[in-house]
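Undergrad: here's a sequence, model it:
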Amino acid sequence: MPTGLVALLDDVAGIAKLAAASLDDVSAAAGRAGTKAAGVVIDDTAVTPRYVVGFSPDRELPIIGKIALGSVRNKLLILLPAALLLSAFAEWAITPLLMLGGAYLCFEGAEKLVHSLGGHHDEADGEEAVPAFEEPAAIEARKVSGAVRTDLILSAEIMAIALADVAEKSLATQAIVLAVVALLVTAGVYGVVGLIVKMDDIGLHLSRRDNGLVRAVGRGLVKGMPVVLRALATIGIAAMIWVGGGIIVHGLEHFGLTPLPHLIHDAAEAAAHALPAIGGFASWFVQALGSGIFGVAVGALIVGGLKLVKR
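TA: Modelled structure (predicted):
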């Protein structure tokens, strides 16, 4: 009996060690995948604030909460199962689907750019003005729907990057890593967005303090945050275009259509060598610029094609 008990304890200890090793593998893989997706996460953070510009302060956090909930649904209920199924049965389809999503981002960004250049300004996000009779709840629902739709494309890129990093792992490990990345990225993105859009309220609170320096900082936040939010709205449009263009450029390289990807890569390398002090930033900027120019061209073609079809 004692011998059997010792053997049982040995088995339990072995299982515990195996579980600990598996958890270490999952956490390490999730960390690597999240790091590789950081660029898209930053773009996602830049895109989202424009959806709450123009709403009353008491509706900002509820709107962000609705978008965050939609983002979790996108990642866990749509993208995670789809990624696992595609990885198991149709891995060849992942890149074309991502390219279609990238084309949609280019289209949406270019459409907003066209409206902006054409003088059709909307306080909330650059879209055409909404009818005066439209209910605030309907406007909010439309904004949330648009944000969740855009999030689906950006989240697909994040999940694809994460999946590529764990492609050799078991299906269970892939599922756990994707779920961890989905939850951490969503919490990080929308936590930062919530902090950004409420920074003016924090500034208002600080401006009422007795300490002169704190009061000055608060006043600076109150005056500066509207400018920051408008800037983020513009950056969000640019981010959609350069992320969409970048997805398509990577897809072209995947299918062996390398002239454009190589041109952008070589230009980025040349910029890094020319400016060694800021080589990383210079390389990123040139790549983003090249992808953005290509994204504008793709988006403009789609916008123009749709206008021709309507006519």
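
Undergrad: C-alpha only now, for contacts and for neighbours.
TA: OK.

Undergrad: isn't residue 203 up against residue 220?
TA: Yes - here residue 203 reaches residue 220: they are 7.3 Å apart, a contact under Cα atoms under 8 Å.

Undergrad: ok, those two, which is more surrounded?
TA: More neighbours sit around residue 203 than around the other of residue 203 and residue 220, counting by other Cα atoms under 10 Å; the figures are 22 against 16.

Undergrad: quick check: which element contains that one?
TA: Assignment of secondary structure by DSSP states H and E places residue 203 within helix 199-206.

Undergrad: same check on residue 300?
TA: helix 279-310.

Undergrad: other SSEs contacting that helix?
TA: Under the contact criterion of 3 or more Cα pairs under 8 Å, 6 or more residues apart in numbering; DSSP states H and E, the helices and strands touching helix 279-310 comprise helix 94-117, helix 212-254, helix 259-274.

Undergrad: what residues sit buried inside stretch 98-115?
TA: 98-114 (16 or more other Cα atoms under 10 Å).

Undergrad: what's the separation between the residue nearest to residue 248 when sequence neighbours are not counted and residue 254?
TA: The shortest distance from residue 248 to any residue other than its chain neighbours is 4.9 Å, reached at residue 99 (Cα to Cα, 6 or more residues apart in numbering). When Cα to Cα, to the nearest Å is applied, the distance between residue 99 and residue 254 equals 11 Å.

Undergrad: one more, for comparison:
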Amino acid sequence: MPSGLAALLDDVAGIAKLAAASIDDVGAAAGKASAKAAGVVVDDTAVTPRYVTGLSPARELPIIWKIALGSIRNKLLILLPAALILSAFAPWAITPLLMCGGAYLCFEGAEKLMEAFGGGHHEVAEAVVDDPASLEATKVSGAIRTDLILSAEIMAIALADVADSPIITQGIVLALVGLGITVGVYGVVGLIVKMDDIGLHLAQGGSAALRGLGRGLVKAMPVVMDVISTVGTAAMLWVGGGILVHGAHELGFAWPDDVIHHASVAAGSALPFGGAVVSWIVTAIGSAIVGVLVGAVLAVIVHQVGKLRRKPAEGGVAH
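TA: Model (predicted):
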């Protein structure tokens, strides 16, 4: 009897160790996948605040909450099941789909560069809506649609990183990544959109130091938003280009990845210290260059197709 109890306790201990190891593996995989999705996360953080512009400050946080709930629905109810079905029945499609998403990121990043250098604006002006409730609903639905695209990229990147894991592990990792990134993104967005209000409140009372801090926050917010937008554009090009380079390598086109890898190794080896950082920077720059080139080609194609589609419509109106 004691020996049986000891054996049972040994089994329980073994199961506990296995469970702990599994939790560690899931946590590590979720953290790694989240890090790889950083570029999309930065872009998501940069894009979302514009959906509360022009609305009452009292409605900013409720609107962000609605968008966050929509984002969770996108990730857990739509994208997570689709990702698991894809992984179970068509794992060969993960890399091509991921590359399609990477190309979209490159396209978006290139368009933002074109706008920054005076190459046109691709955003469509919003219709004027007099009813605040209708305007809010329009903003929320638009933000959730945009989030679906960005969330699909995040989930695809995470799925590609755990594609060889058991299906249960994949589901847990994707759920953790989806929830963690949603909380992080919309928590930061909420802080960003209320930062000027916090600064204004501090500037209106308290000590001279607090008033100075408040004025500093109010003045700094436009700069912060510009920095976030710039970092978001760079991250899209870097991440999108990297996805295309690594995907091409997996599909048998190894030379872009090899060129960037050899350049990063050579740059890192040329310095007596900081070689790893330099190698990473060279890799990121190489990926971003690929992203700019691919994105620029796609942007030109999309713009030309748009012009061709508008010409028949304009001709029809003229007649």
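
Undergrad: returning to that earlier point: quick one: the helix holding residue 203 of structure 1 to chain centroid distance?
TA: On the basis of Cα atoms, centre = their mean, to the nearest Å, helix 199-206 of structure 1 sits 27 Å off its chain's mean C-alpha point.

Undergrad: where in structure 2 does it align, residue-wise?
TA: Under TM-score structural alignment, the alignment places helix 199-206 of structure 1 onto residues 195-202 of structure 2.

Undergrad: contacts for the matching stretch, please.
TA: 210-211, 213-218, 221 (Cα atoms under 8 Å, 6 or more residues apart in numbering).

Undergrad: do that again at 10 Å, thanks
TA: Around stretch 195-202 of structure 2, the neighbours that count as contacts under Cα atoms under 10 Å, 6 or more residues apart in numbering are 57, 189, 191-192, 194, 203, 208-222.

Undergrad: with stretch 81-90 of structure 1 instead?
TA: Against stretch 81-90 of structure 1 from outside (Cα under 10 Å, 6+ apart): 75-76, 79-80, 91-94, 156, 159-160, 163-164, 167, 171-172, 174-175, 178.

Undergrad: please flag which of those residues sit within helices.
TA: With helices taken from DSSP state H, the overlap with the contacts of stretch 81-90 of structure 1 comprises 80, 94, 156, 159-160, 163-164, 171-172, 174-175, 178.

Undergrad: picking that back up, buried set for the helix holding residue 203 of structure 1?
TA: Neighbour counts over helix 199-206 of structure 1 (16+ other Cα under 10 Å) mark 199-204, 206 as buried.

Undergrad: got it, and stretch 273-284 of structure 2?
TA: Residues of stretch 273-284 of structure 2 classed as buried under the neighbour-count rule (16+ other Cα under 10 Å) are 275, 278-280, 282-284.

Undergrad: buried subset of the contacts of stretch 81-90 of structure 1 as a ChimeraX selection?
TA: Filtering the contacts of stretch 81-90 of structure 1 down to the buried ones (16+ other Cα under 10 Å) takes a single ChimeraX command:
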select :75,76,79,80,94,156,159,160,163,174,175,178
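
Undergrad: any idea what residue 316 of structure 2 aligns with in structure 1?
TA: Looking across to structure 1 (by TM-score structural alignment), residue 316 of structure 2 lines up with no residue whatsoever.

Undergrad: to which secondary structure element type does residue 316 of structure 2 belong?
TA: Put simply, residue 316 of structure 2 is helix when judged by DSSP: H, G, I helix; E, B strand; the rest coil.

Undergrad: what's the burial count for it?
TA: Other residues within reach of residue 316 of structure 2, judged by other Cα under 10 Å, total 9.

Undergrad: and it, what does it touch?
TA: With Cα under 10 Å, 6+ apart, residue 316 of structure 2 has these contacts: residue 310.

Undergrad: residue 302 of structure 2 versus that one, what's the distance?
TA: As for residue 316 of structure 2, its distance to residue 302 of structure 2 is 22 Å (criterion: Cα to Cα).

Undergrad: before we move on, what about residue 178 of structure 2?
TA: Looking at residue 178 of structure 2 against residue 302 of structure 2, where the rule is Cα to Cα, the gap reads 31 Å.
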